[in-house]
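Student: sequence first, then the predicted structure, then my questions.
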Amino acid sequence: MAGQPKHAARRAELISATRRVAGRSGLGGTNVRAVAAEASMSTGSVLYYFPSFDDLMYATVEGVLEEMYDRRRTIAESEPDPARRLKKLIVAGVPDTISDHLRMAYESIPLLRDQPQYRPLHRSIVERQVSLYRSTIEIGAATGAFRPQTDLTTISRNIVALEDAYDLYPLIGFELDPQVFRGNIMSYVRIVLDCELPED
């Protein structure tokens, strides 16, 4: 029992080291040797704390996706006005720069083909983002701020899909203004919710 906190701390250290390596080298350039060097331990020690390197990678991606969602949820919970909340969620969903965390989330998508255990992680983050938008739209519709032109789940899914597409653009080499992307999503929202969004 006494060793459990130390064991958990070492696992957390290794996850942090993996994130740093992936931030510099991408997921494809992250391997057990690089993580061991980053954490100042042997490769054998890395595999003592995780059954396999795949398990370490999974824990790292899971942590990144959870943090991304927690940030979005905090935004939603901190803004009571539905129109302002919706705009803040869109701004957070299409950031000015792609963070290492967001890059790692998207780089982990190709792993789905060979490692299906990642599928529930990605499905969960999408569904929870859809839920954040849906609850925001429900509140706005109830207060009269939004007048949805179609069902709320479809609207919410479309917003998340647009965010994902625009976030991928810089990763594949399109150097376009994120403000334009956000403006495009907000135009869709104004039409489909028959609403006004606050100016900056």
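Tutor: Cool, the structure landed. Nothing here was measured: the structure is a model prediction, and the numbers come from that model.

Student: C-alpha only now, for contacts and for neighbours.
Tutor: Will do.

Student: what about Pro4, distance to Arg10?
Tutor: If you look again at residue 4, you'll see it is Gln, not Pro. Separation of Gln4 from Arg10 (CA to CA, to the nearest Å): 10 Å.

Student: show me the helices in the protein, by range?
Tutor: 4-25, 32-39, 43-49, 53-78, 82-93, 100-107, 111-114, 119-143, 152-171, 178-193 (DSSP state H).

Student: the residue nearest to Tyr133 when sequence neighbours are not counted: what's it in contact with?
Tutor: In space, and not counting its chain neighbours, Tyr133 is closest to Ser156: 5.4 Å by CA to CA, 6 or more residues apart in numbering. Contacts for Ser156 (CA atoms under 8 Å, 6 or more residues apart in numbering) come out as 130-131, 133-134.

Student: can you list the residues you listed in a markdown table and add distance to Glu67 and neighbour count?
Tutor: Output for the contacts of Ser156, formatted as a markdown table (distance: CA to CA, whole Å; neighbours: other CA atoms under 10 Å):
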| residue | distance to Glu67 | neighbour count |
| --- | --- | --- |
| Val130 | 16 | 22 |
| Ser131 | 16 | 16 |
| Tyr133 | 18 | 24 |
| Arg134 | 20 | 20 |
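
Student: presented hereafter is structure B, for comparison with structure A:
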Amino acid sequence: MAARCQPVKTDIRSFWYRRGMPRVSAQHLADRRLQIVAAAVRCFARAGVHGTTMQDVFAEAGLSPGGVYRYFKSKDDLIVAIAEGVSRQLDALLGEPEPDVQPDVRTGGIGDEVRRIVAAFDSVETDEDHRRVAVAIWNESLHNPGVAGVVADIVERVTCSLASRLAHMQDDGRWRDDVDAHAAAQVIVALLPGYALQRIWFPNLDPQSFISAATTLLSPTESQAPRRRPPG
């Protein structure tokens, strides 16, 4: 009687790798992730966060559901990824605050600091889509603890960086010393949501006029002008 045929066990994955099937590179994975995030930004800007479904993102990215879910399991993951991307960009533009180290500060006073913060925001939120999504994410942070944590971290780091610079200006006698540096930094950072909304509502808003007005309001009057502290 003929011997019963025995099944042959074949590792298909090993077979194809031996045949030279290309592995997915880290750069490809990073590019695909950016492609999906960019598609989500366009969807959120067009329909809002709550008006966008994952199916909308699939279609906008031109990918299958599996092609998106490999990177992002939910819409919340996409929102957090967008917020974290903004955080990394702002860190690069503004720098991390260094504990116990006074950073160098350009001469020119408070106007330079307001200009620096607004310019950093404009460098990150480069068009109306990104500004709309920034506002949508701020709104989402009111209801989503995961998003709230990322947004709060961004605001705190920007505020601390600015507060450190303002305190250094006070020590050098280049800015008024009758106001708490951290509280002043909170006020300046609080201008950004209003600035973003007005850039959306009024496309012709002039950033330089905004900066000039904010600088004038934050600058001391003649009687409040800072006095350079004597050495020692």
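Tutor: Thanks, I have the structure now. Please read these numbers as outputs of a predicted model, since none were measured by experiment.

Student: TM-score for this pair?
Tutor: The TM-score (TM-score structural alignment, normalised by the length of structure 1) is 0.74; 192 aligned residues with a CA RMSD of 3.5 Å.

Student: picking up where we left off before, aligned to the residue nearest to Tyr133 of structure 1, what sits in structure 2?
Tutor: Under the alignment by TM-score structural alignment, Ser156 of structure 1 pairs with Ala185 in structure 2.

Student: ok, its match to Ser209 of structure 2 distance?
Tutor: 20 Å.

Student: one more: Arg157 of structure 2?
Tutor: Counting by CA to CA - Arg157 of structure 2 and Ser209 of structure 2 are separated by 26 Å.

Student: buried ones in stretch 199-212 of structure 2?
Tutor: 199-200, 211 (16 or more other CA atoms under 10 Å).

Student: using a markdown table, lay out those residues together with distance to Asp112 of structure 2.
Tutor: What follows is the buried residues of stretch 199-212 of structure 2, written out as a markdown table (distance: CA to CA, whole Å):
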| residue | distance to Asp112 of structure 2 |
| --- | --- |
| Arg199 | 21 |
| Ile200 | 24 |
| Ile211 | 9 |
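
Student: for those, which one is nearest Gly66 of structure 2?
Tutor: Comparing these against Gly66 of structure 2 with CA to CA places Ile200 closest, at 34.5 Å.

Student: which ones are touching Arg119 of structure 1?
Tutor: By CA under 8 Å, 6+ apart, the contact list for Arg119 of structure 1 reads Leu112.

Student: aligned to it, what sits in structure 2?
Tutor: Using TM-score structural alignment, Arg119 of structure 1 sits opposite Ala148 in structure 2.

Student: also Ser45 of structure 1?
Tutor: Using TM-score structural alignment, Ser45 of structure 1 pairs with Gly67 in structure 2.

Student: for its match, give its distance to Val57 of structure 2.
Tutor: 11 Å.

Student: ok, the nearest residue in space to Ser212 of structure 2 that is not next to it in sequence - how many residues close by?
Tutor: Nearest residue to Ser212 of structure 2, sequence neighbours excluded (CA to CA, 6+ apart): Gly111, at 7.3 Å. Gly111 of structure 2 is flanked by 17 other residues according to other CA atoms under 10 Å.
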